[in-house]
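Engineer: got a sequence here, can you model it:
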Amino acid sequence: MNAFCVFAKVKDKIMQLFVANLLRVDSFKGFYHVGAEFRVSFQPSSIGFKERIVKWLKPLEGCFKLNIDSCVKNFKSSCGDIISDFKGHVIVAFEVSSNADTTIKAEIEALLFCLELCMSLCFTNVWIEIDAMLLILYIEGNSIFNSALFYMLKDIKH
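Structural biologist: Okay, the predicted model is just below:
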């Protein structure tokens, strides 16, 4: 497969994600020229921030809550994770770096690491909050995923 075919397939996948609302205009913040290359059209007036109120909910009694967020920037990835008890007390909070080259891979690695940590701490009743809709679709089996991620997703499901 030559580079032009690879680039064409990436463009098609970007458009599929955009049309499915799994990728939004604000995903291209700082890289609007890349969005334009992928045929993502947006008006300058549509680029901006929307304020919204976010409320953190405590898990049920006897449960633990795992909040995960990852990002990749300038070819470096990191994730922040918090494990809280049902009273809202933070049990563990940390930030780790990884070698993931995509945000979805960083999210998968972070979730797998945190689940393994929860298991080592004997936390078996865990609520998970993660903002990666694509990862949720992968776990639910509602989306086709990269085969390189297969074993990590299998471990997460297990």
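Engineer: make it CA atoms for all contacts and neighbour counts henceforth
Structural biologist: Will do.
Engineer: residues of the helix or strand residue 114 falls within that come out buried?
Structural biologist: Element membership of residue 114, judged by DSSP states H and E, is helix 103-120. Buried residues in helix 103-120, defined by neighbour count with 16 or more other Cα atoms under 10 Å: 103-112, 114-115, 118.
Engineer: next structured bit after that helix?
Structural biologist: With elements assigned by DSSP H and E, the helix or strand that comes after helix 103-120 is strand 126-130.
Engineer: distance between the very next helix or strand once past that next one and the chain's centre?
Structural biologist: Remark: after strand 126-130, the chain's next helix or strand is helix 133-140, criterion DSSP H and E. Centroid separation for helix 133-140 versus its chain: 9 Å, with Cα atoms, centre = their mean, to the nearest Å.
Engineer: helix 133-140: which residues count as buried?
Structural biologist: Neighbour-count burial for helix 133-140 flags 134-135, 138-139 (criterion: 16+ other Cα under 10 Å).
Engineer: returning to that earlier point: starting at the chain centroid, how far to the helix holding residue 114?
Structural biologist: 11 Å.
Engineer: quick check, central residue of this protein?
Structural biologist: With distances taken as Cα atoms, centre = their mean, the residue of the chain nearest its centroid is residue 132 (3.3 Å).
Engineer: now show me the structure for the sequence below, then we'll compare the two:
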Amino acid sequence: MEPVWFPPLPGCYKLNFDGVARQGLAAGGGVIRTHNGALVAAYDGNLNGHTSNQAEAMALAWGIEFSLSMGIRCMYIEGDSKLIIDVVKGQNRLNWTIEGPIRDTLRLISRLESFRIMHVFRGNGVVDALFALGLTNIGLRCWRSHTSLPPHVNFLLMEERIQTQIDDKALV
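Structural biologist: You can find the predicted model right below:
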């Protein structure tokens, strides 16, 4: 069985981010976890009037900024927007509609000691739940404890953590 979430190496952290826009509403969100899946931070933000690409780009920039503010310097970064990942990697040209958050992301990434940014073909259930909350939220929120998360988000987080630990044991 394929795990829902793949952990980073010990000593590194993982940021999963996503964004969405539909019917005039837009939001972004993300989750930062340790190598064993423990929550470091989760966040969501409302971006009404923006496009999906803008929401994705903002969610990425927010995640890196939160990580740096907590002293994180080694990150694995995953998102399901190939466009955003390719632009950050320099493999696609920068579109003016996402120029601001991408430039912020590049500036912030330069402060990391080590990072790996990857495109994933599937979303992440925890992040999907977070940006869905962001659609109804005003502003930007950040949670630093799994117990402070809304119950359904905490459930998804714990479910992914348990699944990852089960899959790790099966590999031994």
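Engineer: give me the TM-score for this pair.
Structural biologist: Here the TM-score for the pair of chains, by TM-score structural alignment, normalised by the length of structure 1, is 0.61; 107 aligned residues with a Cα RMSD of 1.9 Å.
Engineer: the residue nearest to the centre of structure 1 matches what in structure 2?
Structural biologist: Here residue 132 of structure 1 is matched to residue 81 in structure 2, going by TM-score structural alignment.
Engineer: check contacts around that match.
Structural biologist: Residues counted as contacts of residue 81 of structure 2 (Cα atoms under 8 Å, 6 or more residues apart in numbering) are 18, 53, 56, 119-120.
Engineer: re earlier: quick check: the farthest pair among the buried residues of helix 133-140 of structure 1?
Structural biologist: Using Cα to Cα, the two most remote members of the buried residues of helix 133-140 of structure 1 are 134 and 139, lying 8.7 Å apart.
Engineer: what about the match of residue 132 of structure 1, distance to residue 60 of structure 2?
Structural biologist: Going from residue 81 of structure 2 to residue 60 of structure 2 by Cα to Cα, to the nearest Å gives 10 Å.
Engineer: and for residue 46 of structure 2?
Structural biologist: Taken as Cα to Cα, the span from residue 46 of structure 2 to residue 60 of structure 2 is 14 Å.
Engineer: counterpart of residue 14 of structure 2 in structure 1?
Structural biologist: In structure 1, residue 14 of structure 2 lands on residue 65 (TM-score structural alignment).
Engineer: what about its match, which helix or strand?
Structural biologist: Using DSSP H and E, residue 65 of structure 1 sits in strand 64-73.
Engineer: what's the matching range in structure 2 for the helix or strand following that strand?
Structural biologist: Sequence order places strand 76-84 as the next helix or strand after strand 64-73 of structure 1, per DSSP H and E. Mapping strand 76-84 of structure 1 onto structure 2 (TM-score structural alignment) gives residues 25-33.
Engineer: how big is the offset of that stretch relative to structure 1?
Structural biologist: With mean Cα distance after the TM-score superposition for structure 1, stretch 25-33 of structure 2 departs from structure 1 by a mean of 1.2 Å once superposed.
Engineer: re earlier: in structure 2, what range does the helix holding residue 114 of structure 1 match?
Structural biologist: Against structure 2, helix 103-120 of structure 1 falls on residues 52-69 (TM-score structural alignment).
Engineer: matching residues in structure 2 for stretch 14-23 of structure 1?
Structural biologist: Mapped onto structure 2 using TM-score structural alignment, stretch 14-23 of structure 1 covers no residues at all.
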